[in-house]
Structure formats: structure tokens, C-alpha cells
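Novice: the following block contains a protein sequence and its predicted model.
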Amino acid sequence: MNNYDLIIIGGGAAGLSAATYAGRSMLNTLIIEKFSYGGRINDTLKIVNYPGFIETTGRELASEFRQQAENFSTNEFVHGTVTSIEKVDDEFIIKTKRRREYKAKAVIIATGTSSRVLGVPGENEFTGRGVSYCSTCDADYFKDKDIHLLGSGDVALEEADYLSKFVNSINMIIMHDEGEFDGNALEVEKIKNNPKVSYTWNSKLSKIFGDDKVSGIEVHNEKLDKNFTLTSDGIFIFAGMSPNSDFLEDLVDVDEFGFVETDDKMETKTAGLFAAGDIRDKSLRQIVTATSDGAIASVYAERYIRARGER
């Protein structure tokens, strides 16, 4: 079993920020990432609100984050899926899906979120066959098609704008009254001026159907209390995010949605176990707040280790 001062689970903005601060503190650190370093920011097409960058892409910013974290020889990077964390005799034992085990004096959880699955009939059946949660992944498959998109927040608006470059038309299914969006004013104004975009208001997705692939959807109009069937070549779902916190079990307290509760030092109810980034119960989930969380968690993880006389 490999021993470390600190293990960071998750290599997104929060995790890589934590790794940079851990490197500056010369902590022997392991960063475990399930998919791609940078996390969900890799799917962000344009970033205009991160300090120091007038405009950049998610992939470019993620690359900068990783290069900076890799600049410290005390940081080690591996790919893996963490299945459990256990605290034994004041140390943490982390197990992965590939039956690897690691030990650490402190741990930072930065596993972020995943696209929320609604569980409507047909959603799981047609995922990958007309149901998608990522425009940059699947836009090419819908070239010149007539599609639907669920949601009206910042992500949904940005994704709709991107998809409009590929598809013939987009109809946005929005649960609010006509004219009400959840996104920021700049993105709202842009999408309202997009001739390819139309709207179905006061409605929720209730069913997805088809044969080999999606051919239509059913929506429920809340005001009229009626169901309507709409022809569709596919649907993109942007209905919020769910925290990747299932593997933490009783080590942390979570809110009603599964987001991890921490104090202002990013520490959970378990001493030595910290959480940073979108997985936390907090009011604003942005790249800049994730990097801030990562820095704070790493600083206090180092102080936790030092206070125990282990540095």
C-alpha cells in the first residue's frame, strides 16, 4: 500500500488548485482522477469570467491548471475510480475500482458533479441514441436535425447557442412563464436573438419515445395540466447537477441533495477529511470559487498534518 501525506480525489479546477498549493507546501501528494483532468470545465466552450483571461476555452484553462500542478515533483497523478474511504487509526485508506489501495494522513474530496438524470420514461433507454447531456460531445450527430433542449440556466443557454451552429432548429422546454429564464442577462439576450431557437413554456419533460432512436417527446404543460406530444430528432437535458458523493457514506454530512457540508476551512465532520469545489453545499458554483475552495482545503490540510507532528 502506497503512503502519502495528502490524497486529492478529483482532478478538476478544485482538485488541481489544491494540488498546486500542496506542491508549494511540499506535501507528498497523490491526485486521483476518474476521467480527464480539468473535469467539467473541459466541456465549457468559452470562458470570459475567470480572472486573468479575457477569453479562453475550458480545455485551454484546464491544461494551464494541470501544467501548473505538474510543476511540483511531490505531486503524483493517477487515473482511477475511488469506491470507498475509511479512516483507521487516524489515517485514511482509499480503495479504487481496480483494487488498488492508498493511505494518507489527510484527504481532499473534489469529485464535483454529474449531469442530473431525471428518470423520465425513455431517458435511460435512449441515452446515446437521441438523449444527450453534452453538446460538445454529441453536436455532430444532430447536424441539420430538429431537436429539443430542456433547461434555461446558464449552461442550457450556452449549450443551446453552441448547438444552433449544427442543428436546423432547437425548441427549449422551460418550466417558467413566458419570457422567464434562469440564466444571466447576457446569455438570455443572445439566445432570444437566435433565429433557430423557439420555446415551450410552463412545461416539464414527461416521456421520451422512439424505435431505434428518439423520434418524439411528451411534455406536460403545468398551467393547462395537459400532455402534448412533440416530434423530435433528439433532446439535450440540462436540468442541473448531482454531486458525486455516494462513496463517502457516513464520513460526511450532506444536504438534502447530497452536497457535502463543510466549515469555512473546507473540513467535513471527519477530522482530516476536506471537500472542495462543486461537491460542496454552497451558493455559487463557478471555476473561480472551485479554485478558491481547493486552495483553502489544501492549506488547512497541511496545517492539520503539521499539527499532528507529522511534518
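Specialist: Looks like it came in fine. Since this is a predicted model, take the numbers as computed values, not measurements.
Novice: alpha carbons only for contacts and neighbour counts from here, please
Specialist: Noted.
Novice: can you list the buried residues in stretch 281-288?
Specialist: Buried residues in stretch 281-288, counted by 16 or more other Cα atoms under 10 Å: 281, 287.
Novice: that one spans what distance, first to last residue?
Specialist: 16 Å (Cα to Cα, to the nearest Å).
Novice: next: stretch 29-39.
Specialist: 19 Å.
Novice: how far out from the middle of the chain is that stretch?
Specialist: Taking Cα atoms, centre = their mean, to the nearest Å, one finds the center of stretch 29-39 at 13 Å from the center of the full chain.
Novice: tell me which residues are up against that stretch.
Specialist: Stretch 29-39 has contacts (Cα atoms under 8 Å, 6 or more residues apart in numbering) with 4-13, 15-16, 19, 22-23, 59, 62-63, 65-66, 74-82, 112.
Novice: in helices, which of those fall?
Specialist: 13, 15-16, 19, 22-23, 59, 62-63, 65-66 (DSSP state H).
Novice: save these as CSV, and put in distance to G52 too.
Specialist: Conversion of the ones in helices among the contacts of stretch 29-39 to CSV gives the following (distance: Cα to Cα, whole Å):
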residue, distance to G52
A13, 15
G15, 20
L16, 17
A19, 20
A22, 22
G23, 22
R59, 16
A62, 14
S63, 15
F65, 13
R66, 17
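Novice: name the nearest of those relative to V299.
Specialist: Nearest to V299 out of the ones in helices among the contacts of stretch 29-39 is A22 (Cα to Cα; 7.4 Å).
Novice: against A276, how distant is the closest one?
Specialist: 14 Å.
Novice: take this one as well and set it beside the first:
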Amino acid sequence: MHKVIILGTGPAGFTAAIYAARANLNPLVIEGDQPGGQLTMTTEVENFPGFPDGIMGPELMDNMRRQAERFGAAFVNGQVTSVDLAQRSFRVVVDDSKEYLAESIIISTGASAKKLGIPGEVEMMGHGVSACATCDGFFFQGKSVLVVGGGDSAMEEATFLTKFASEVTIVHRRSELRASKVMQDRARRNPKIKWLLNVTPVEVATDGSKVSGLVVKDNQTGEVRTIPADGIFVAIGHTPNTGFLANQVEIDDRGYILTKGQSTATSVEGVFACGDVMDPHYRQAITAAGSGCKAALDAERFLESNTVPAQTQIIV
């Protein structure tokens, strides 16, 4: 049986693994279907402290993984398909075939940005297509960008991007926005923001190496045209990766795990959550890493005062 199993990687999971390993907890990390998390799909990261010249996202995640391994963290490749949190020891099932027991669990499975599902979107992610204005806005100084979405997140992303871009156009498939009135009014007052409503994105246009625009279809006339742009920011929301939990911990109406006060403790004693799976607001690598540190410290303190009879790891 493991003292702590960490579900998921990324900045939160890797940091939790580093701290748990240094506390001699010998953590087992289940890597998930995207080892390293969303940063492995990005290019240069310039806002993570300690790298004045920036660092490539995959390199940053590889460094974190190797640092965790150095202190004794073990990694298992696979996807957590279910858990049983009804009683300690907790049971974790990987790929529907392997089972592991744990005295405590740290959940760092993240949240996945919702996609438009159009040709070119995935291929150009990190090469002109982004789901995070805070992360990538700096790279579009003096350029023209599009923000796809009609909710508060889209208004917030568009407003933020006006600090860098020469022009920001909000693209939405309806003629009315879902955003709150205050967020709409703030965006409409910004002279850099333009509007393209009642159109459906069809395809990401490229020149072969980078984004050149967005192909859209007018919902009234059926006309298809290409809107030139240097970048496209998809802001249609995120989905926390909590489906495997089957509501065994308390979550909010959007699926994010709820934690107690300033801690990372969930509604189940001995189960902790960190990173984007419990943070619908910041969604930054550095805040995820910080919460991973907190989760490991919380788990360590929990284990110091709570023990279960020794059992043998089960693998079937």
C-alpha cells in the first residue's frame, strides 16, 4: 500500500510529487492520458519564475518530473478510470485493469479547455491558437487577434489582450452574448475591441506554419469567408477532469472539486485536490504549482496523525 498516490501530473502534480518525495512519503504518480499536462502542448513559457529568458513548456514539465524522480517519486503510465473513496485504504483503478491502495490521495487531474472541434485547431495549438490569454497574450504585441466565445471568460480574455494586440475581435455564434452585462459593457467601451456575431467558426486558416485567420460561416446568409488574424484565442470554457470520481467528493455545479478554507482538503478525509481541477479562476502554472505544494504538506500532516493497518499493493 502506498502512503500517497497522486492522480495526474502538470505543475500541480509534479510539485506535489517533489514535496511528498522529499518528505519520504514515496509517492506514486499516475501520469494520465497527457503526461505533463497542458503545458506540454505550449511553446515558450515566459511567466514561470526562475527563467528570465523563458523556457519551453515540455522542457519545464520534463524538468519537474526529473526533479520528483530524483527524490524518489515513482511514475505509472496510465489513466485513472475509477476510484473508491468510501473508506481507507483508498482504491485507485488504472486503465480498468490495475488497482493500487493508498493511505491518502492527491487529485491533480486538471481541467481541459473546451475546443471548437474544427480543422486546424489542434494542429495550430501553440502556433497561433491558444486557450489562455494570460499565458500567450504577450506574444501578440501589435498584432490582430480573435477571441471566440460569448461568456464572461471571452470578455475577460478580450479585454486583457487589448494590452498587447492592436485589434481584438470577439467572434460568437449567436447574436446575443452569454456574458454578464457588466463584462459586456466593459468590453464594448474598449476602443480596441470589435465584434463579429452570429457566425460559426468553420476552420483555422494557416499559411502552413502559423495561423493566418479564421474561416467563418454567416448564420443568416450562409456566406463563408476568412477573417484575417495573427492569433485565435478559444474562450468557451474549461471542463474539470473529475468524471472518474463519480461524485465521491464534493464538487460545484461546474464539476470543480471544492476544498475547505485555505487548505487543499476535500470533503473526504485524506483526499486532497490541487491545480486546475479545483481552481476555476486563476488557471496558471505557478498557482497550480503552489497548490501542489500545499496538497503535499496537507497530506503529510494528515498522515502523521492518521494511520491505517499495513496492506499489500494489489495489481490485477
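Specialist: Okay, I see it. For clarity, every value in this text was computed on a predicted model and none was experimentally measured.
Novice: just give me the closest of the ones in helices among the contacts of stretch 29-39 of the first structure to K190 of the first structure.
Specialist: Distance to K190 of the first structure, by Cα to Cα, is smallest for R59 among those, at 23.1 Å.
Novice: the helix or strand where M183 of the second structure lies aligns to what range in the first structure?
Specialist: Following DSSP states H and E, one finds M183 of the second structure within helix 181-188. Counting by TM-score structural alignment, helix 181-188 of the second structure falls onto no part of the first structure.
Novice: can you give me the buried ones in the helix or strand just after that helix?
Specialist: The first helix or strand that comes after helix 181-188 of the second structure along the chain, using DSSP H and E, is strand 193-197. Along strand 193-197 of the second structure, these residues count as buried under the neighbour rule (16+ other Cα under 10 Å): 193-194, 196-197.
Novice: the more surrounded of A22 and A276 of the first structure?
Specialist: A276 (35 against 29; other Cα atoms under 10 Å).
Novice: what do we get in the second structure for the more buried one?
Specialist: Per TM-score structural alignment, A276 of the first structure is aligned with C274.
Novice: cool, and I94 of the first structure?
Specialist: Correspondence of I94 of the first structure to the second structure, assessed by TM-score structural alignment: V92.
Novice: now its match, what's its secondary structure?
Specialist: strand (DSSP: H, G, I helix; E, B strand; the rest coil).
Novice: ok, it touching E99?
Specialist: Yes. If you go by Cα atoms under 8 Å, V92 of the second structure and E99 touch, sitting 5.5 Å apart.
Novice: same drill for those two, tell me which one is more crowded.
Specialist: Comparing V92 of the second structure with E99 by other Cα under 10 Å, the one with more neighbours is V92, at 21 against 17.
Novice: can you tell me the closest non-neighbouring residue to the more buried one?
Specialist: Ranked by Cα to Cα, 6 or more residues apart in numbering and with sequence neighbours excluded, the top spatial neighbour of V92 of the second structure is V83, at 4.5 Å.
Novice: can I assume that neighbour sits in a helix?
Specialist: No. Counting by three-state DSSP, V83 of the second structure is not part of a helix but strand.
Novice: just give me the match in the first structure for it.
Specialist: In the first structure, V83 of the second structure lands on I85 (TM-score structural alignment).
Novice: I'd say that match and T96 touch.
Specialist: No. Checked against Cα under 8 Å, the pair I85 of the first structure and T96 is beyond contact range at 9.2 Å.
Novice: the more surrounded of these two?
Specialist: I85 (21 against 17).
Novice: in the helix holding M183 of the second structure, what's buried?
Specialist: Neighbour-count burial for helix 181-188 of the second structure flags 183-184, 187 (criterion: 16+ other Cα under 10 Å).
Novice: what of stretch 30-37 of the second structure?
Specialist: 30-32, 34-37.
Novice: okay, and which of the residues you listed map to strands?
Specialist: Using DSSP state E, the members of the buried residues of stretch 30-37 of the second structure that fall within strands are I30.
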